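Peer 1: next input, structure requested:
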Amino acid sequence: MGLVGFFDVRLAIENLPLILEGLPMTIYVSFISMAIGMVIGLPLALARHHQNRWLRWPARLYISFMRGTPILVFLFIIYFGLPAVRIEFTAFQAAILGFGLNSAAYIAEVNRSALSSVDDGQWEAAFTLGLNYRKALVGIILPQAARIAIPPLTNIFLDLVKASSLAAVITVPELFQKTQIAGGRTFDTLTMYILVALIYWPLCICIAFVQEQLEQYFNRFVNQK
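Peer 2: Coordinates of the predicted model:
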């Protein structure tokens, strides 16, 4: 079967270019989805943390729904279900919309927790200096909260990169979809699946390295004791 037990090195090398064709799409889907989640997640966190129940409860409902439904089901609703009411998206659009809206719920909870961890005295000090809510939030609170939020946000992004493989079921030509093609062509799915796992691994290591750099950058906003 192969050169190294259950893993055929020769077959893996031959099919590596085909599988790597899906890498740019995996990166696009992951980064754009994370960007959408970040844009939606912060307002959601602020609404979730707000005293006004008309802001707080819709945010809580959205977060509860997104965290309580499988992302695969949500992708099917967007790509296969919405055309029934004449709302259609391409596979790529459905993927980034599905992952983005879903990740926003988790990002919102991380942001809410990070904002809550900043001492209330920071708000009071900012208002004493004459800053309004927006300036206090952007200039004082968010930089401190960002340092706290970076590790869990990176975990969400890592999960998003790996979850992007689900986009294969709606025909997005990303890493896993290319792997399925290679597996069907070679009849050696085990080798192909191990190969794609070895591609995801260093990709996630690179993301973890960026996380460390961001943590060091934002450390300057945290009071060192």
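
Peer 1: C-alpha from now on. contacts and neighbour counts both.
Peer 2: Will do.

Peer 1: wasn't residue 181 part of a helix?
Peer 2: Yes. Counting by DSSP: H, G, I helix; E, B strand; the rest coil, residue 181 is found in a helix.

Peer 1: in a strand, that's where residue 131 is, yeah?
Peer 2: No. The assignment for residue 131, made by three-state DSSP, is coil rather than a strand.

Peer 1: would you mark the buried spots in stretch 119-133?
Peer 2: With burial defined by 16 or more other CA atoms under 10 Å, the residues of stretch 119-133 counted as buried are 123, 126, 131.

Peer 1: give me the element the second one is part of.
Peer 2: Which is residue 126. For residue 126, the host element (DSSP states H and E) is helix 120-128.

Peer 1: that helix packs against which elements?
Peer 2: Applying 3 or more CA pairs under 8 Å, 6 or more residues apart in numbering; DSSP states H and E, one finds that helix 120-128 contacts helix 133-136.

Peer 1: contacting residues around the helix it packs on?
Peer 2: By CA atoms under 8 Å, 6 or more residues apart in numbering, the list of residues contacting helix 133-136 from outside reads 123, 126-127.

Peer 1: could you also give me the structure for this second sequence? I'd like to compare it with the first:
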Amino acid sequence: MDDIVAQFFNIEVVAKAAPLLLQGLAMTAQLCAAVIGLGLVAGIAVAVASLSHNRLVRYATVFYVDVFRALPPLVLLVFIYSGLPFAGLALSPFQAVVIAFVLNNAAYYGEIYRAGLLSVPRGQREAGLATGLSPTQILVSVLLPQAVRNVLPDLISNTIEVVKLTSIASVVSLGELLYDANMARSLTYNASPLVAAALIYLMVLWPLVRLVSRYQRKLAI
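Peer 2: Have a look, this model is predicted:
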């Protein structure tokens, strides 16, 4: 038992690794801010395009959504980071991760937004037109607020998945939380930094998980 505690729950090792873990956490926060922010905005564009009256736009959007939902994010990331340089386009690890994850998550966010927009009664759009609002004003002021409220649990759930997804950025040597925790493990020959990283993810994500559950129960009442 003492060996297990010393190897996985060593407070002294975690204290020594704390600066590295905090550095990784800061990078993870930056990465999440970029990917989630851009993904949410791009998802709206994808949702609107998927409901377009233009058949070509609609079919192209369906193709995009199907491809990037089916393509594993890790494969996409490795291709962008390691494959594009052969075409003369070299990206930093951070740029590669953001592009890969936004392409992937915009497809998921787009489907969630689309479901939300379809859940808004058609009369809301007609009422907006009757009051003289432009299509853009109707979308921003009338439809989107109601759509987001209807699919908020799904948006939060997908955002949780995005945060967890950032851990695979370590494969391109981006110094996020998991990468730096693994570096600390290599330097200390102890697994405690990895356990600490797992606990940090848990402390960050568990409140969001409880929020989703609470909101879903509220909607079910």
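
Peer 1: returning to what we had before: so which of the contacts of helix 133-136 of structure 1 is the closest to residue 153 of structure 1?
Peer 2: Nearest to residue 153 of structure 1 among these: residue 123, at 23.5 Å, using CA to CA.

Peer 1: quick one: what's aligned to that closest one in structure 2?
Peer 2: For residue 123 of structure 1, the aligned position in structure 2 is residue 125, judged by TM-score structural alignment.

Peer 1: show me the contacts for the spatially closest residue to residue 171 of structure 1 that is not a sequence neighbour.
Peer 2: In space, and not counting its chain neighbours, residue 171 of structure 1 is closest to residue 91: 6.4 Å by CA to CA, 6 or more residues apart in numbering. With contact taken as CA under 8 Å, 6+ apart, residue 91 of structure 1 is in contact with 79, 167, 170-172.

Peer 1: okay, the buried residues of stretch 119-133 of structure 1 in JSON lines with distance to residue 13 of structure 1 next?
Peer 2: Formatted as JSON lines, the buried residues of stretch 119-133 of structure 1 follow (distance: CA to CA, whole Å):
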{"residue": "123", "distance to residue 13 of structure 1": "57"}
{"residue": "126", "distance to residue 13 of structure 1": "58"}
{"residue": "131", "distance to residue 13 of structure 1": "60"}
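
Peer 1: distance check, the residue nearest the centre of structure 2 against residue 104 of structure 2.
Peer 2: Centroid-nearest residue in structure 2: residue 162, 2.6 Å away (criterion: CA atoms, centre = their mean). Noted for residue 162 of structure 2: a distance of 10 Å to residue 104 of structure 2, by CA to CA, to the nearest Å.

Peer 1: in structure 1, what sits opposite residue 79 of structure 2 in the alignment?
Peer 2: Applying TM-score structural alignment, one finds that residue 79 of structure 2 aligns to residue 77 in structure 1.

Peer 1: with residue 90 of structure 2 instead?
Peer 2: Applying TM-score structural alignment, one finds that residue 90 of structure 2 aligns to residue 88 in structure 1.

Peer 1: now its match. Nearest residue, chain neighbours left out?
Peer 2: In space, and not counting its chain neighbours, residue 88 of structure 1 is closest to residue 82: 6.3 Å by CA to CA, 6+ apart.

Peer 1: read off where the longest helix along structure 2 ends up in structure 1.
Peer 2: When structure 2 is parsed with DSSP state H, its longest helix is helix 11-50. Alignment of helix 11-50 of structure 2 against structure 1: residues 9-48, by TM-score structural alignment.

Peer 1: and what about the closest residue to residue 40 of structure 2 other than its chain neighbours, helix, strand or coil?
Peer 2: Using CA to CA, 6+ apart and skipping the chain neighbours, the partner closest in space to residue 40 of structure 2 is residue 109 (6.3 Å). Secondary structure assignment for residue 109 of structure 2 (three-state DSSP): helix.

Peer 1: residues contacting the counterpart of residue 109 of structure 2 in structure 1?
Peer 2: Taking TM-score structural alignment, residue 109 of structure 2 has residue 107 as its aligned residue in structure 1. Each residue near residue 107 of structure 1 by CA under 8 Å, 6+ apart is listed here: 37-38, 41-42, 153, 156.

Peer 1: and the gap between residue 107 of structure 1 and residue 185 of structure 1?
Peer 2: To residue 185 of structure 1, residue 107 of structure 1 is 39 Å away according to CA to CA.

Peer 1: now do residue 23 of structure 1
Peer 2: Note on residue 23 of structure 1: its distance to residue 185 of structure 1, by CA to CA, is 19 Å.

Peer 1: more neighbours: which of the two?
Peer 2: The neighbour count for residue 23 of structure 1 versus residue 185, taken as other CA atoms under 10 Å, is higher for residue 23 (20 against 11).

Peer 1: surely that one and residue 172 touch.
Peer 2: No. Applying CA atoms under 8 Å as the test, residue 23 of structure 1 and residue 172 come out as separate, 11.5 Å apart.
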